[in-house]
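Asker: following is a predicted model, sequence given first.
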Amino acid sequence: MTDATIFHNPACGTSRNTLALLRHAGIEPQVVEYLKTPPSRGELKALLQAMNMNVRSLLRRKGTPYEELGLDDPKWSDEQLLDFMQQHPILMERPIVRTALGTKVCRPSEEVLELLPVGKVPPFTKEDGGVIADTGARRA
């Protein structure tokens, strides 16, 4: 697999672990540091469609201006929420990984295994010392 993209925040441990796990599996993804280069509105919509998610479910609350902006108020339309995500890319949950096998938010980091080709990835040790053992059981 050569075509993979990760929407990455290097300050996020889950994002760092996901990127390291991709590389451990022999995949060098295109790394998009979305805080520096936010996805366009069209790209956000395409990601949401590919993940079969609504805009609200992609909003990150922890460590963001979510509460300060009052985004829990149902008055905000999807288009308005996309505006907020464009203005404050930190509101986007991360990491998002896109491969030929699909697109998803990879929280926890081992969720990325579902986007990799069938075949075992060697055991991987996360930053916190936890070990991810790929049994291949989650993939067809």
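Answerer: Looks like it arrived, so ask away.
Asker: C-alpha only now, for contacts and for neighbours.
Answerer: Will do.
Asker: for the most centrally placed residue in the chain, what are its contacts?
Answerer: When Cα atoms, centre = their mean is applied to the chain, the residue found nearest the centroid is residue 96 (1.8 Å). Going by Cα atoms under 8 Å, 6 or more residues apart in numbering, residue 96 touches 6-8, 103-106.
Asker: any idea how far residue 67 is from it?
Answerer: Look at residue 96 and residue 67: by Cα to Cα, to the nearest Å, they are 22 Å apart.
Asker: same question for residue 83.
Answerer: For residue 83, the distance to residue 67 - Cα to Cα - is 16 Å.
Asker: same check, this time on residue 23
Answerer: For residue 23 relative to residue 67 (Cα to Cα), the value is 35 Å.
Asker: next up, a second structure to put side by side with the first:
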Amino acid sequence: MDVIIYHNPACGTSRTALGLIRESGIEPHVVEYLRTPPTRVLLVHLLARSQMTVRDLLREKGTPYGELGLGDPSIPDAALLDAMMAHPILINRPLVVSPLGVKLCRPAALVRDILPPVVG
């Protein structure tokens, strides 16, 4: 079963989502996205698969969101993506990828929506 979690071990919600995946019988591929951020192309692909906007994935709390002025609604998506590439902490987490889709799992229990049943 190919499940990927873009994870921050310092985040309680991310740790809970990871635990729920493992409790379901799946050992996911864990990407600590602050150490190994997704490329811009991958991030755009994940956004498209999740049907989220760039703003939907933009994290405010505990990030340079305010100091970068990213709350301005006139900032284009390309500039928001630039900021996410420069500051991966701006990418909200946990983002989970499975054969059933891509979902920002906040709250963590949302991960259950995209976990395929484990056979055997």
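Answerer: Yep, that arrived. Since we're looking at a predicted model, the values are computed, not measured.
Asker: care to give me the TM-score?
Answerer: Superposed pair, TM-score by TM-score structural alignment, normalised by the length of the second structure: 0.95. Supporting alignment: 118 aligned residues with a Cα RMSD of 1.1 Å.
Asker: follow-up on the earlier one: need the contact list for the spatially closest residue to the residue nearest to the centre of the first structure that is not a sequence neighbour.
Answerer: Leaving out its chain neighbours, the residue that sits closest to residue 96 of the first structure by Cα to Cα, 6 or more residues apart in numbering is residue 105, at 4.3 Å. Counting by Cα under 8 Å, 6+ apart, residue 105 of the first structure touches 93-97, 111.
Asker: gap between residue 105 of the first structure and residue 32 of the first structure?
Answerer: Per Cα to Cα, residue 105 of the first structure is found 14 Å from residue 32 of the first structure.
Asker: what does residue 54 of the first structure give?
Answerer: Counting by Cα to Cα - residue 54 of the first structure and residue 32 of the first structure are separated by 22 Å.
Asker: tell me the SS of residue 17 of the first structure?
Answerer: Under DSSP: H, G, I helix; E, B strand; the rest coil, residue 17 of the first structure falls in the helix class.
Asker: how close does it sit to residue 5 of the first structure?
Answerer: 15 Å.
Asker: okay, those two: which has more neighbours?
Answerer: Taking other Cα atoms under 10 Å, residue 17 of the first structure and residue 5 do not tie; residue 17 has more neighbours (22 against 19).
Asker: I'd say that one and residue 111 touch.
Answerer: No: using Cα atoms under 8 Å, residue 17 of the first structure makes no contact with residue 111, being 11.0 Å away.
Asker: what's the burial count for residue 90 of the second structure?
Answerer: 22.
Asker: which one is it nearest to, not counting chain neighbours?
Answerer: Residue 90 of the second structure sits nearest to residue 59 (Cα to Cα, 6+ apart), 4.8 Å away.
Asker: wait, that neighbour touches residue 87, no?
Answerer: No: using Cα under 8 Å as the test, residue 59 of the second structure is too far from residue 87 to be in contact (10.6 Å).
Asker: re the thing from before, farthest pair in the contacts of residue 96 of the first structure?
Answerer: Comparing every pair within the contacts of residue 96 of the first structure by Cα to Cα identifies 8 and 103 as the most remote, at 13.7 Å.
Asker: gap between the residue nearest to residue 96 of the first structure and residue 115 of the first structure?
Answerer: Distance from residue 105 of the first structure to residue 115 of the first structure, by Cα to Cα: 11 Å.
Asker: repeat for residue 15 of the first structure
Answerer: Distance from residue 15 of the first structure to residue 115 of the first structure, by Cα to Cα: 15 Å.
Asker: so for these two, which residue has more residues nearby?
Answerer: residue 15 (24 against 20).
Asker: hang on, the more buried one packs against residue 93?
Answerer: No: under the criterion of Cα under 8 Å, residue 15 of the first structure makes no contact with residue 93, lying 10.2 Å away.
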